[in-house]
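1. sequence-free structure coming up:
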């Protein structure tokens, strides 16, 4: 069995092929027969777990196991306490009520490499960073949640999946999990 993590850059699809010729995981991962556990949108960055272990992939993707995923989210404007409380309690997006989440406003910008291309910068509109931990993964959920409370997402970076984190990975790099990481992942 193979287990690896990858720091997905902006503008890379979370799949290995694309009929339109866009960048995919194949441009970074020369490893056959591994598949992403969950997805990150083309315009999102961060940690991806890939494996050929179908049982583990199913367990980590199944909402009943409530596997935590943490994101750093740059939003337009500075969220007020009401918006933070709404995100934490769960918000209505489309025809769905999100589950409660852990949310905190970060006091300083997180240590991330610059995005290429950079986010749009509007001089008169400040931005802020949130740390948001979810235990579910609906399509474009974080972006829809922040927009629902009036603070659109500008940049989205997944920094951890359970106990796994971006620590030690540079943008576009990957590594195999250690045996201890695999054991911990299977134990959860």
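-> Thanks, I have it. Bear in mind the structure is a predicted one, so any value in this text is a computation, not a measurement. Residues are numbered from 1 along each chain as shown.
2. drop to CA atoms for contacts and neighbour counts, all remaining ones
-> Will do.
3. tell me which element the residue nearest the centre of the chain is part of?
-> Of all residues in the chain, the one closest to the mean position by Cα atoms, centre = their mean is residue 158, 2.9 Å from it. Element membership for residue 158, per DSSP states H and E: strand 153-161.
4. what packs against that strand?
-> strand 45-51, strand 69-76, helix 141-148 (3 or more Cα pairs under 8 Å, 6 or more residues apart in numbering; DSSP states H and E).
5. and of those, who's closest to residue 86?
-> For residue 86, the closest of these is helix 141-148, at 9.2 Å, according to Cα to Cα.
6. okay, now the one to match up with it:
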């Protein structure tokens, strides 16, 4: 039977079990998950936080990670500024990035979800407000959400993946995991 692990990846942790090619070792999954034979299904950048799925089933891993299956991924995104209706509509339509147009996204402005504290904290500018968005995409290009919000004039300050398909972070604290 396939194993599926839901992990709340902290900020600064690599989405892999080893750190090859750097002089100073960076935190990896091996410091949090000690289960042999599981591998990440997809990626989550080092400077992003939240849900990462790990499995020992190659077919399940491909189904989760491969954009052909259009599995929805929902992010809580803290952005610089206050996106107006036009900016949100551009995100919904799928902005054009350097590598081509994105698929349409679901997006709405939300109240501050009051996530766990981040270390280090985001940069705060007294003269520039920020707000939170809930953004759902069905593809997974490199740094896609960050590039999408920047394309509409609202750079991402903090990015938390909250849901992948039917799996969610729910009550998982950063660095914690549970079997699905």
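-> In hand now; what should we look at? This one's a predicted model, so the numbers in the text were calculated from it and none came from an experiment.
7. follow-up on the earlier one: tell me the contacts of the residue nearest to the centre of structure 1?
-> 44-47, 69-72 (Cα atoms under 8 Å, 6 or more residues apart in numbering).
8. how about residue 119 of structure 1, secondary structure?
-> coil (DSSP: H, G, I helix; E, B strand; the rest coil).
9. contact partners of stretch 88-99 of structure 2?
-> 101-108, 147-149, 151-152.
10. go with 6 Å
-> 101-106 (Cα atoms under 6 Å, 6 or more residues apart in numbering).
11. all helices for structure 2, in order.
-> 58-65, 85-93, 144-151 (DSSP state H).
12. got the angle for the last one vs helix 85-93?
-> Just to be clear, that refers to helix 144-151 of structure 2. 150 degrees (axes from the mean of the first three to the mean of the last three Cα atoms, to 10 degrees).
13. in structure 1, what residues pair with helix 144-151 of structure 2?
-> The alignment of helix 144-151 of structure 2 onto structure 1 (TM-score structural alignment) covers residues 141-148.
14. quick one: what's aligned to residue 89 of structure 2 in structure 1?
-> Per TM-score structural alignment, residue 89 of structure 2 is aligned with residue 85.
15. okay, now its match: neighbour count?
-> Using other Cα atoms under 10 Å, residue 85 of structure 1 has 17 other residues around it.
16. how about the contacts of residue 158 of structure 1 in TSV, adding neighbour count?
-> Below are those laid out as TSV (neighbours: other Cα atoms under 10 Å):
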residue	neighbour count
44	22
45	24
46	24
47	28
69	20
70	21
71	22
72	25
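17. closest to residue 136 of structure 1 among these?
-> residue 69 (8.1 Å).
18. which parts of the match of helix 144-151 of structure 2 are buried?
-> For stretch 141-148 of structure 1, burial by neighbour count (16 or more other Cα atoms under 10 Å) applies to 142-146, 148.
19. next one: stretch 79-90 of structure 1
-> 79, 83-88, 90.
20. what residue in structure 1 is the furthest from its centre?
-> Farthest-out residue of structure 1 from its mean C-alpha position, per Cα atoms, centre = their mean: residue 124, at 28.0 Å.
21. residue in structure 2 paired with that residue?
-> Match for residue 124 of structure 1 (TM-score structural alignment): residue 127.
22. what stretch of structure 2 does stretch 27-35 of structure 1 fall on?
-> By TM-score structural alignment, stretch 27-35 of structure 1 lines up with residues 31-39 in structure 2.
23. hmm, who's touching that stretch?
-> 54-56.
24. repeat the analysis, applying 10 Å as the threshold.
-> Residues outside stretch 31-39 of structure 2 that contact it (Cα atoms under 10 Å, 6 or more residues apart in numbering) are 2-5, 7-10, 13, 15-18, 29-30, 53-58, 61, 174-178.
25. quick one: it to chain centroid distance?
-> Remark: stretch 31-39 of structure 2 is offset 20 Å from the chain centroid, using Cα atoms, centre = their mean, to the nearest Å.
26. on that earlier part again, mean per-residue distance, the strand holding residue 158 of structure 1 versus structure 2.
-> Comparing strand 153-161 of structure 1 with its match in structure 2 after superposition yields a mean distance of 0.3 Å (mean Cα distance after the TM-score superposition for structure 1).
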